[in-house]
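Colleague: have a look at this prediction, sequence included:
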Amino acid sequence: MFSAVRQASRSGSYALRAVRTATPAARLGRPTTFVRTLITKKYTEDHEAVVYDDQTQIGTVSITDYAQSSLGDVVYVELPQEGSEISQGDQIGAVESVKAASDIFAPVSGTVQEVNATLNDQPGLLNKSPEEKGWLCKVKLSNPSELEKLMTEEEYKKHCESDH
């Protein structure tokens, strides 16, 4: 019985090799164009995060998981206006929870391209998925070098540990 299974699996592997070698040589030699996109995630001392895509120059702003857990159940989110110009450090919105209210500050300068309108009806997304589905706004950065002033993930973790 086992020898028949072994034989069947061997014959299957020969068939796969035959298919692989039958690939036209022209397809293998075709040059491929790769576009390198650098995604950078940085943090503020006020517990905002920004994920920056250097190809689109768009930064997606959110609050951190640490911030949402400190706030408790979020019941209301105030977002910036689409098209508004913001500067690093400006207040761009607010989050209200059952425990507290907290201002949201711009981690970077630029133009607000899009806001997460889903948060108007579902503010609890900030608790469930603060840095993914619960993002706040997308900003076209006017000065990407501002990212250098923000903290890396390691620096942010140390900052949170020192808050306790």
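Modeller: Cool, the structure landed.
Colleague: only C-alpha atoms from now on, for both contacts and neighbour counts.
Modeller: OK.
Colleague: please enumerate the helices of this protein.
Modeller: With DSSP state H as the criterion, the chain has helices at 2-21, 25-28, 65-71, 118-121, 125-128, 153-163.
Colleague: included below, for side-by-side comparison, is a second structure:
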Amino acid sequence: MPYYLEHAFTGAKYYMLKGINTLGRHSMCTCPLYYDYISRYHASITVTNERIYVKALDALNGLYLNFMEERLQDYLEEIFIGDVLIFGCQIRVNEMSQSPHTFGVFMVNFQELEPMDSSDQNDPSEPSKTSESSDSSDSSDSSKPSKPSKSSEPSKSSDQDESYDSDVMEEVPPLPAPEW
């Protein structure tokens, strides 16, 4: 189940890969976000098979969950589909309509992927098929639904398609030293 953050004002979607995703303005982040009040390394979102967690990193202006007054801290906090993450500024629910669209306000969501028909799997005329999808069909049970085409989801490495165990909850690697 691919999780994503949907910007509350523009509807832009930012997909989260399994494992640790770093969010912020820096180009080294796995999910760069260019909105007002977002730090270079603002937060991390960790996605496992069934759960999703958020952790504040160097969020100078704070990270807020569901319009609460307290900032999220630097430990993993489980979040759920429908939760609202606010990057860098505290907003109340009744202030949303007056807030600039450049603020980092996102709703946690997911996208159900529909399995492809098994008859489409062997159709060589379909351009969206990759050699990876045909290779994976050889080793999998034919009763399982096939993987969706890679063109409908963000690119993933083959390691990210595998299931994850408890070691995915490891700490975020240290941030690089400032370039002063």
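Modeller: Received the coordinates, thanks. As the structure is a computational prediction, the values presented were derived from the model and not from experiment.
Colleague: TM between them?
Modeller: Overlay of the two chains. TM-score (TM-score structural alignment, normalised by the length of the first structure): 0.25; 78 aligned residues with a C-alpha RMSD of 5.9 Å.
Colleague: tabulate the helices of the first structure (CSV), appending mean neighbour count and distance to Tyr43 of the first structure.
Modeller: Converted to CSV, these look like this (neighbours: other C-alpha atoms under 10 Å; distance: least, C-alpha to C-alpha, whole Å):
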stretch, mean neighbour count, distance to Tyr43 of the first structure
helix 2-21, 11, 47
helix 25-28, 8, 43
helix 65-71, 16, 11
helix 118-121, 14, 21
helix 125-128, 22, 17
helix 153-163, 12, 6
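Colleague: for those helices, which one sits closest to Ile104 of the first structure?
Modeller: helix 65-71 (10.6 Å; C-alpha to C-alpha).
Colleague: can you name the element that comes right after the helix or strand hosting Gly104 of the second structure?
Modeller: Following DSSP states H and E, one finds Gly104 of the second structure within strand 104-110. Following strand 104-110 of the second structure in sequence order, the next helix or strand is helix 118-121 (DSSP H and E).
Colleague: buried stuff in the helix or strand following that following helix?
Modeller: Sequence order places helix 131-139 as the next helix or strand after helix 118-121 of the second structure, per DSSP H and E. Going by neighbour count (16 or more other C-alpha atoms under 10 Å), the buried part of helix 131-139 of the second structure is 133, 137.
Colleague: for His7 of the second structure, give its distance to Val108 of the second structure.
Modeller: Distance of His7 of the second structure to Val108 of the second structure, computed by C-alpha to C-alpha, to the nearest Å: 9 Å.
Colleague: follow-up on the earlier one: so can I have TSV of the helices of the first structure showing distance to Ile92 of the first structure?
Modeller: Below are the helices of the first structure laid out as TSV (distance: least, C-alpha to C-alpha, whole Å):
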stretch	distance to Ile92 of the first structure
helix 2-21	56
helix 25-28	51
helix 65-71	16
helix 118-121	15
helix 125-128	16
helix 153-163	21
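Colleague: any idea which of those gets closest to Gly93 of the first structure?
Modeller: Among those, the nearest to Gly93 of the first structure by C-alpha to C-alpha is helix 118-121 (12.3 Å).
Colleague: what's the closest one packed up against?
Modeller: Secondary-structure packing of helix 118-121 of the first structure (3 or more C-alpha pairs under 8 Å, 6 or more residues apart in numbering; DSSP states H and E): strand 74-78.
Colleague: other SSEs contacting the strand it packs on?
Modeller: For strand 74-78 of the first structure, the elements it packs on are strand 91-97, helix 118-121, judged by 3+ C-alpha pairs under 8 Å, 6+ apart.
Colleague: what's the closest of the ones you listed to Ser162 of the first structure?
Modeller: strand 91-97 (23.1 Å).
Colleague: other SSEs contacting that closest one?
Modeller: Packed against strand 91-97 of the first structure by the contact rule (3+ C-alpha pairs under 8 Å, 6+ apart) you find strand 74-78, strand 101-105.
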